[in-house]
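Visitor: one predicted model, sequence on top.
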Amino acid sequence: MQPFVYHGLPSRVVFGQGSLSRLTEELEHLGCRRALVLATPQQQQQARDVLEQLGERGIGLYTEAAMHTPVEVTERAMRVVEELSVDCTVAIGGGSTIGLGKAIALRTGLPQVAIPTTYAGSEMTPILGETRDGIKTTQRTLDVLPETVIYDVDLTLSLPAVMSGTSGINAIAHAVEALYARDGNPVIALMAEEGIRALAKSLPRIASDPANAEARSDALYGAWLCGTCLGSVGMSLHHKLCHTLGGSFDLPHAETHTIVLPHALAYNAPAVPEAMARIARALGCTDAAAGLYDLGRSVGAPSGLGEIGFQAADVDRATEIATQNPYWNPRDVEAKGIHRLLSDAQAGQRPQVGDGGEQ
């Protein structure tokens, strides 16, 4: 076996049906008495329910969380934090809300409780991506890792079927890139393959029966594993492309990951045969890139970036942004190949492994 380094992250996970009932107990465990509850405008009612549950420990709401964690949104939240003398945040929602909690933690050092209602995985990572002036930048620091994560399966039962599918494939992307990460290790590889397997098995069941609690539990378990992978090792081409498309073209996060992933994997495939084999095994297919594309179709996800607002005319600029700063990838990042990759993803073509990621 090759030498490796494994670093476990210091977070507490509470998993199960009805586990939200333990929120006050978890705040007591952290020694917190003045919690600010965070959410997006769309999840304002859930945030109000949480605030009511907290009683005297809940002192306010901030429900302006937005995709890609815009700095201006965080700055408005910081004024509320200061005015209310907040001593912790409770973020309920997906990556947008949890990202806001992380941005506040970076600036204040306040402890966080994350209550994910999607499969995005941000809650398990020491990674924060923020957008300023149309450019999304990412940093990794334990200062933004939530202290406690409460996974309540019941909170995912109302997640719309198509959104569940794209959120779940977004989670799978973390595990896929973990399998060929430069700092990968056998412990994370086990988690990655199991996370892909759990989500690939459960997402089509959720698509046909969104109220299936067993499938929801399996999907949330898989998302936890995939999020742990994202938090433990570095990512590469796929995540770089999605950050570019999200931060500079304002594309929706989960859908972008879902569409780009098969193409990014096809591009990298010649350099990572072992990872390709493990991904295919977890998906139950022979071609990993095609299997991921087919999984997207099975859950009703969009097939091309053109369906979510990315135009063919945007490919040149996206290629330039994605290739202007060097970053590690198992295969050289070449502008011609990335242009073809993005063109194929824009058009929704089925990926095929080939020279330069071409079909």
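Guide: Now that the structure is in, tell me what you want to look at.
Visitor: from here on, just use CA atoms for contacts and neighbour counts.
Guide: Will do.
Visitor: quick one: contacts for the closest residue to Glu64 other than its chain neighbours?
Guide: Excluding its sequence neighbours, the residue lying closest to Glu64 (Cα to Cα, 6 or more residues apart in numbering) is Thr40, at 5.2 Å. When contacts are counted by Cα atoms under 8 Å, 6 or more residues apart in numbering, Thr40 touches Thr63, Glu64, Ala65, Ala66, Gly93, Ser96, Thr97.
Visitor: pasting the second one now:
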Amino acid sequence: MSVSFSYDALPGRVVFGAGAARHALPDQMDRLGARNILLLATEHERPMVEELAAPLGERVAGFFTGVRPHVPVDVAAAAVAAAKDIRADCVLAIGGGSTTGTAKAIALDLPLPIVVVPTTYAGSEMTPVWGLTDGEKKTTGRNPAVLPRVVVYDPELTLSLPPSLTATSGVNALAHCVEALWFPHIGPIPRLTAEEGVLALGRALPAVVRDGADVAARSDALYGAHLAGMAFAATGSGLHHKICHVLGGAFDLPHAEVHTAVLPHVVAFNEPAAVEASARIAAALGARTAAEGIAGLIDRIGASTSLAALGMQAPEVEHAVDLLMAKRYDENPRAVDETALRLILDGAYHGRRPGQG
């Protein structure tokens, strides 16, 4: 067999296991030589985060809790200022994708290593992708400087995720795998990673939504999210993620929930032009087609699929189409035009299953 491929194997250390966040952090900080740490978290998660960081003692020199979804530029500036004020030599982010994104915003400005402890299935901790929102515009980019140096995965930290957030955060991770699989230049290693991610998330999400205290299923879901981030990092952002970034940035809609509403319709649109990738997705989910597999999984975990239910207004659909027409979709497996965007957004707005009128 003749094989030829190339991809960037991104550097970084991963520590994975139940209880890892409670015993691994001091050793990981020692490896980095960190002595002046800025700790990032939401105010809501602060008590849990302070408990996890307690073994670090006085090495935690500052605490920033101004995290907001989609990382507004003013929040990023405040986080950078906080790091400068304490002369931080490391950033420790404990939380979901918004917390990780804020840490990346600091690293984009300051040459500081990032350590991330995820508490959701966002997957951004495994990527060099950053995003900032200014007004209704969300700008994203890739820069190796924002890639976390260490990621500590602890499924016990996801036990308190409510079923609704478990479901949508999991579909967010699933979207990373799906877009990676139809990326035009995907190599065999990212393909295997994405396919295994779909398989892990497909079996884990119904189990964790049914019983949030199932540590084995939580571990499986977090493993799937880890793989999803790796696959996305090796490929890139496509039609689905571009739609979600526009909707989140322009209308301040919640990130994971937007992914859940949009993904079935993008999959249904692309499936005829991405036959091999769609067959892999369908097989991993035990379905006849990729679109049926995605929609069926979302039904089983009880996630909302309506942009209207998230607060989007009907006239905003046309505004979103206008914003999306300014973007390029060269790497999408199927040509994207105004009619296609309107079809996808209309279905996601109303929360219909793909193919329903």
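Guide: Okay, I see it. No experiment lies behind these values; they were computed from the predicted model shown.
Visitor: report the TM-score for the pair.
Guide: After superposition, the two chains reach a TM-score (TM-score structural alignment, normalised by the length of the second structure) of 0.97; 354 aligned residues with a Cα RMSD of 1.2 Å.
Visitor: so which of the contacts of Thr40 of the first structure is the most crowded?
Guide: Looking at these with neighbours defined as other Cα atoms under 10 Å, the largest count falls to Thr97 at 31 neighbours.
Visitor: my read is that it contacts Pro41, right?
Guide: No: with contact taken as Cα atoms under 8 Å, Thr97 of the first structure and Pro41 are classed as non-touching, separated by 10.0 Å.
Visitor: sorry, back to before: out of the contacts of Thr40 of the first structure, the closest to Ala269 of the first structure would be?
Guide: Nearest to Ala269 of the first structure among the contacts of Thr40 of the first structure, counting by Cα to Cα, is Ser96 at 30.6 Å.
Visitor: what does the residue nearest to Glu64 of the first structure correspond to in the second structure?
Guide: Aligned against the second structure by TM-score structural alignment, Thr40 of the first structure finds its counterpart in Thr42.
Visitor: please enumerate the shared neighbours of Thr97 and Pro41 of the first structure.
Guide: With the criterion set as Cα under 8 Å, 6+ apart, the overlap between the contacts of Thr97 of the first structure and Pro41 is Ala65.
Visitor: what about the counterpart of Asp346 of the second structure in the first structure, how many residues nearby?
Guide: Using TM-score structural alignment, the equivalent of Asp346 of the second structure in the first structure is Ser343. By the criterion of other Cα under 10 Å, Ser343 of the first structure has 23 neighbours.
Visitor: could I get the contacting residues of Ser343 of the first structure?
Guide: For Ser343 of the first structure, the contacting residues are Ala312, Val315, by Cα under 8 Å, 6+ apart.
Visitor: let me know the helix or strand that it is in.
Guide: Applying DSSP states H and E as the criterion places Ser343 of the first structure in helix 335-347.
Visitor: mean shift of that helix relative to the second structure?
Guide: Following the fit onto the second structure, the mean deviation recorded for helix 335-347 of the first structure is 0.7 Å by mean Cα distance after the TM-score superposition for the first structure.
Visitor: what's the counterpart of Ala213 of the first structure in the second structure?
Guide: Per TM-score structural alignment, Ala213 of the first structure is aligned with Val215.
Visitor: its match against Leu157, yeah?
Guide: No: at 10.0 Å, Val215 of the second structure does not count as touching Leu157 under the criterion of Cα under 8 Å.
Visitor: what segments of the second structure are helices?
Guide: In the second structure, the segments counted as helices under DSSP state H are 20-23, 25-32, 46-53, 73-85, 97-109, 163-181, 188-210, 215-234, 239-251, 255-270, 275-285, 290-301, 315-325, 338-350.
Visitor: chain center to the fourth one: distance?
Guide: Distance, stretch centre to chain centre, for helix 73-85 of the second structure: 22 Å (Cα atoms, centre = their mean, to the nearest Å).
Visitor: report the aligned residue range of the first structure for it.
Guide: Mapped onto the first structure with TM-score structural alignment as the criterion, helix 73-85 of the second structure occupies residues 71-83.
Visitor: quick revisit: more neighbours: which of Val215 and Leu157 of the second structure?
Guide: Using other Cα under 10 Å as the criterion, Val215 of the second structure and Leu157 rank with Leu157 on top: 22 against 18.
Visitor: what does that one align to in the first structure?
Guide: With TM-score structural alignment as the matching criterion, the partner of Leu157 of the second structure in the first structure is Leu155.
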